[in-house]
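>>> I'd like to go over a predicted model; first the sequence, then the structure.
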Amino acid sequence: MNSTVLVVGAGIAGLTLAAALHRRGHTPVVVERAPGPRPGGQALDVRGPALDVLDRLGLLAGARAARTRMRGMSMHDAAGTELWRSTEMTYSAGMLDSADIEVPRDDLTTLLHDLVRDDVEIVFGDTPVAIAPDGEVTFAGGTRRTFDLVVGADGLRSAVRRLVFGADEEFVRHLGAQVAVFGADNFLELADWQTWTQDEAGTWCAYPVHGNARLRITVGVPTSADERREPDQWRAHLSERLAHLAGDTPRVLEAMRAAPDFYSAAMAQVVMDRWHDGRVVLLGDAAHCPSPLSGQGTSLALVGAHVLAEEFDRDPAHAPAAYEARMRPFVAVNQALATENPGQGASPESLERAKNAFSLTA
């Protein structure tokens, strides 16, 4: 039976769900509040069963071609002095001899967008402002449409979650840091190498993408609460907090102030007792953001989208509950990665167990 599904959010979770639903004969409609595909973003890890999801969509070869190819990383102190280096792992991607891949966010999103754009209705520049129990959705642009299922795949600050489940403060758990991500030309001349500079007051990391032509840079500072600032205010705040760091830091901060794709967000998790209510269900970070500290947000989004599409095709009326029952154990073990060793990250053994704690065929 063909059903109509509203997918709010054209990120990894939303586009993957749209592709999986369309392949099963349903009619997804994707609505994204941004005016177009979002540029930039950090490199994303795809691990374990999430690789199988990409393979089933026919995108694994493209994702492998776009992956980062790090040779290792180095860590520097506040003076810019190298403390240590590794050719076995990087903080962002984990062990380098793994079958897992790390892909720039915009490259992975482009692969998914290209897969569905000719077959799926995608509306940019709009967002729901009201969702009725019968599936009728009122949009900011003034239109109203009714759907068999409404999926909130709209991230940490989900509008769907606020409309149906409650305010962000009820579900978002701050983890004590604020990060910003932006792109730049490879002014550091890094060649498949990741570099970090940090002390107790802040940190930055840079690594090359797109054949070493561009950099992705992440800047982070500790915060005691979830602070809200406009982008230019965050640029100024981060510049002030990191100005004491030496080495390449002045050039990094200059690039941050000029970056058009600057994006800032809190390190946080989403913790909810339930992810569905009637015809509404949450997916990916909107339901269970594990935070970048886990390195598993993208894999959870890919696997969750596959499971929700599979359950919806099997039994639309009971799909949200069935999807949630299957995903909760996988989410729990992966969210725990972010808090296992505060300030140090999860152990390789914990990550190996968590990333493989789900089977698409189980």
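Alright, I've got the coordinates. What you are looking at is a predicted structure, and each value in this text was computed from that prediction instead of being measured. Residues are numbered from 1 along each chain as shown.

>>> C-alpha only now, for contacts and for neighbours.
OK.

>>> from what I can see residue 351 touches residue 338, true?
No - at 10.1 Å, residue 351 does not count as touching residue 338 under the criterion of Cα atoms under 8 Å.

>>> Which one's more surrounded, the two?
Shown here are residue 351 and residue 338; by other Cα atoms under 10 Å, residue 338 has more neighbours (24 against 21).

>>> roughly how far apart are that one and residue 96?
20 Å (Cα to Cα, to the nearest Å).

>>> same question, residue 314
38 Å.

>>> Please say which of the two ends up with more neighbours.
Per other Cα under 10 Å, whichever of residue 314 and residue 96 has more neighbours is residue 96, with 16 against 13.

>>> That one: what's it in contact with?
Neighbour list for residue 96: 70, 71, 72, 87, 88, 89, 90 [criterion: Cα atoms under 8 Å, 6 or more residues apart in numbering].

>>> Return the members of these classed as buried.
Listed as buried from the contacts of residue 96 are 70, 72, 89, 90; burial here means 16 or more other Cα atoms under 10 Å.

>>> Helix, strand or coil: sort out residue 344 for me.
Here residue 344 is coil, with the state taken from DSSP: H, G, I helix; E, B strand; the rest coil.

>>> How many neighbouring residues does it have?
Neighbours of residue 344 (other Cα under 10 Å): 11.

>>> got it, and residue 353?
Neighbours around residue 353, by other Cα under 10 Å: 13.

>>> for residue 12, same thing?
The local packing of residue 12 (other Cα under 10 Å) involves 26 other residues.

>>> Show the contacting residues for the nearest residue to it once chain neighbours are set aside.
Closest residue in space to residue 12, ignoring its immediate chain neighbours: residue 109 at 6.0 Å, by Cα to Cα, 6 or more residues apart in numbering. Counting by Cα under 8 Å, 6+ apart, residue 109 makes contact with 11, 12, 15.

>>> from memory the last one sits against residue 114, does it?
No - under the contact definition of Cα under 8 Å, residue 15 does not touch residue 114, with a separation of 9.8 Å.

>>> neighbour count winner among these two?
Using other Cα under 10 Å as the criterion, residue 15 and residue 114 rank with residue 15 on top: 31 against 11.

>>> Find the helix or strand that that one is a member of.
Assigned by DSSP states H and E, residue 15 falls within helix 12-23.

>>> mind listing the helices for the stretch 201-350 of the chain?
Counting by DSSP state H, counting those that start in this stretch, the stretch 201-350 of the chain has helices at residues 231-242, 249-258, 285-288, 297-314, 319-335, 348-355.

>>> putting a second one here so we can go through both:
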Amino acid sequence: MLISGAGIAGPTLAYWLARHGFSPTVVERSGAVRSSGSPVDVRGPALEVALRMNIMPRIREAGTDVAYLSFVDARGKRVGRINMRALRQAAGSQEVELPRGDLASILYEASRSAAEFLFNNAIAGISQDEHGVDVTFENGPPRRFDLVIGADGLHSAVRRLAFGPESDFVDHMGLYIATLHLDSAERGNEVVVYNTPGTAISIHPSTGHALVAFLFHSPAEPGFDHRDIARHKRILEARFAHGSWRTRELIDRVRAADDLYFDSVSQVHLDQWWRGRVVLLGDAASSLSLFGEGSTLAMAGAFTLAEELAANPGDHRTAFRNYEARHRILVAPKQRGSWQAAALLVPRTRLGISARNLATRLWPLGAAAAWLLVSPHDRRHIDLHAQQHRQ
């Protein structure tokens, strides 16, 4: 079996396929496991997967231990705060937040001896028949596999080759994000967020280099290319030209950066996650957007797919069908909840920013959860209450 992508889903799937007696091969465009990316959570069903892989001690060791999400004004004064640690404790959650690159490295180390890894390579073509899949690569000779699994993210090449153009399945959510690792550590246990209407800048502390993220509302950019770093810098400079707080300093770092992540915040929607002997996994099948639980669900989906393939030997159609039916139950509510999370972090108006900040002061333990659950109609009432409070 061939797995495209050595991020979160790919190595997890390789580990469990090997445990079930299969011989997986993983192909990855990058030269090594990527070290970049926003912090991610291992929670819910992924905790059980990680425990069964015996990697929870390493995951906890790499955890960021963030306790607070704080909102600041143009002068850096804290105007709202959510106690994330208390929320987790109140919910009885054992989740761990850690840098995405650390999680990918841990999963790779757990699976590297059980699978063939092909770095600096990618799938260039797919041709399948009733008995297998012929695959051509950008580097090296063609090979034939029983099955191909696309675990290659939002911009999946496997999905494009087997299902059709990206534009048919990827929905822009009206936001863009850029992230950059700072060349110095920002100590502390809180994520700091500064908002102007329709934008947010956050700094996430880390045991190593801190991560800065830029978020802003925008319609889809015509001809957007997620690899065009020069254009990305121009967009960020224009969008954040008039910000206060640390905006100028952080944009200067963007100008000097060699490694900048920039992409649309998007969701992936397909009527069916498999076609013939090709199946999609993780963000390639059902990207949740920035605000979902992509890594958690990638690990859970990989475990489910391996389990179904093992339970249905020689019958990939039944395995794929069962995997999709089981995993969609977890994915669907998370995709629906992403819009509310965007309203929490990137309010569109000054009134919305004030209402969000007021909510964190009125309900210090439940503010985040409450905001994520209220409807837009209810949030308008909160906005009105905030306006009256200021008067």
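Now that the structure is in, tell me what you want to look at. Predicted, not measured: the structure shown is a model, and the values here were computed from it.

>>> a markdown table for the buried ones among the contacts of residue 96 of structure 1, including secondary structure and distance to residue 256 of structure 1?
Output for those, formatted as a markdown table (DSSP: H, G, I helix; E, B strand; the rest coil; distance: Cα to Cα, whole Å):
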| residue | secondary structure | distance to residue 256 of structure 1 |
| --- | --- | --- |
| 70 | coil | 23 |
| 72 | strand | 24 |
| 89 | strand | 26 |
| 90 | strand | 22 |
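
>>> From residue 179 of structure 1, how far off is the corresponding residue of structure 1 for residue 66 of structure 2?
Mapped onto structure 1 by TM-score structural alignment, residue 66 of structure 2 lines up with residue 70. For residue 70 of structure 1, the distance to residue 179 of structure 1 equals 22 Å [Cα to Cα].

>>> next one: residue 230 of structure 1
Residue 230 of structure 1 sits 14 Å away from residue 179 of structure 1, going by Cα to Cα.

>>> Which one of these two is surrounded by more residues?
The residue with more neighbours, out of residue 230 of structure 1 and residue 179, is residue 179; 21 against 8, by other Cα under 10 Å.

>>> what comes into contact with the helix or strand hosting the more buried one?
Secondary structure assignment for residue 179 of structure 1, by DSSP H and E: strand 172-185. Under the contact criterion Cα under 8 Å, 6+ apart, strand 172-185 of structure 1 has outside partners 40-42, 156, 213-226, 255-256, 259-271.

>>> so how much does it differ from structure 2 once superposed?
Comparison of strand 172-185 of structure 1 with structure 2 after fitting gives an average deviation of 0.9 Å (mean Cα distance after the TM-score superposition for structure 1).

>>> For that strand, buried residues please.
By 16+ other Cα under 10 Å, the buried positions in strand 172-185 of structure 1 come out as 172, 173, 174, 175, 177, 178, 179, 180, 181, 182, 183, 184.

>>> can you name the residues of structure 2 that that strand overlays?
Strand 172-185 of structure 1 covers residues 170-183 of structure 2 once aligned (TM-score structural alignment).

>>> And for the match of residue 66 of structure 2, nearest residue in space, chain neighbours not counted?
residue 192 (4.4 Å).

>>> Neighbours of that neighbour, how many?
Neighbours of residue 192 of structure 1 under the rule other Cα under 10 Å: 16.

>>> Which stretch of structure 1 lines up against stretch 21-29 of structure 2?
Alignment of stretch 21-29 of structure 2 against structure 1: residues 25-33, by TM-score structural alignment.

>>> Tell me the buried residues in the matching stretch?
Of the residues in stretch 25-33 of structure 1, 26, 27, 28, 29, 30, 31, 32, 33 count as buried by neighbour count, 16+ other Cα under 10 Å.

>>> Please flag which of the residues you listed sit within strands.
27, 28, 29, 30, 31, 32 (DSSP state E).

>>> The last one touches residue 121, doesn't it?
This points to residue 32 of structure 1. No - Residue 32 of structure 1 lies out of contact with residue 121 (Cα under 8 Å); the separation is 11.1 Å.

>>> From residue 315 of structure 2, how far out is the equivalent of residue 132 of structure 1 over in structure 2?
Aligned counterpart of residue 132 of structure 1 in structure 2: residue 127 (TM-score structural alignment). Shown here: residue 127 of structure 2 relative to residue 315 of structure 2, a distance of 19 Å by Cα to Cα.

>>> show me the contacts for residue 373 of structure 2.
Residues near residue 373 of structure 2 by Cα under 8 Å, 6+ apart: residue 340.

>>> at 10 Å instead, please
When contacts are counted by Cα atoms under 10 Å, 6 or more residues apart in numbering, residue 373 of structure 2 touches 337, 340, 341, 379.

>>> and if you look at residue 343 of structure 2?
Residue 343 of structure 2 neighbours (Cα under 10 Å, 6+ apart): 198, 352, 353, 356, 371, 372, 376, 379.

>>> aligned partner of it in structure 1?
Under the alignment (TM-score structural alignment), residue 343 of structure 2 pairs with residue 343 in structure 1.

>>> and if you look at residue 303 of structure 2?
The criterion is TM-score structural alignment: under it, residue 303 of structure 2 has residue 306 as its aligned partner in structure 1.

>>> Its match reaches residue 22, doesn't it?
No - contact criterion Cα atoms under 10 Å: residue 306 of structure 1 and residue 22 do not qualify, at 11.7 Å.
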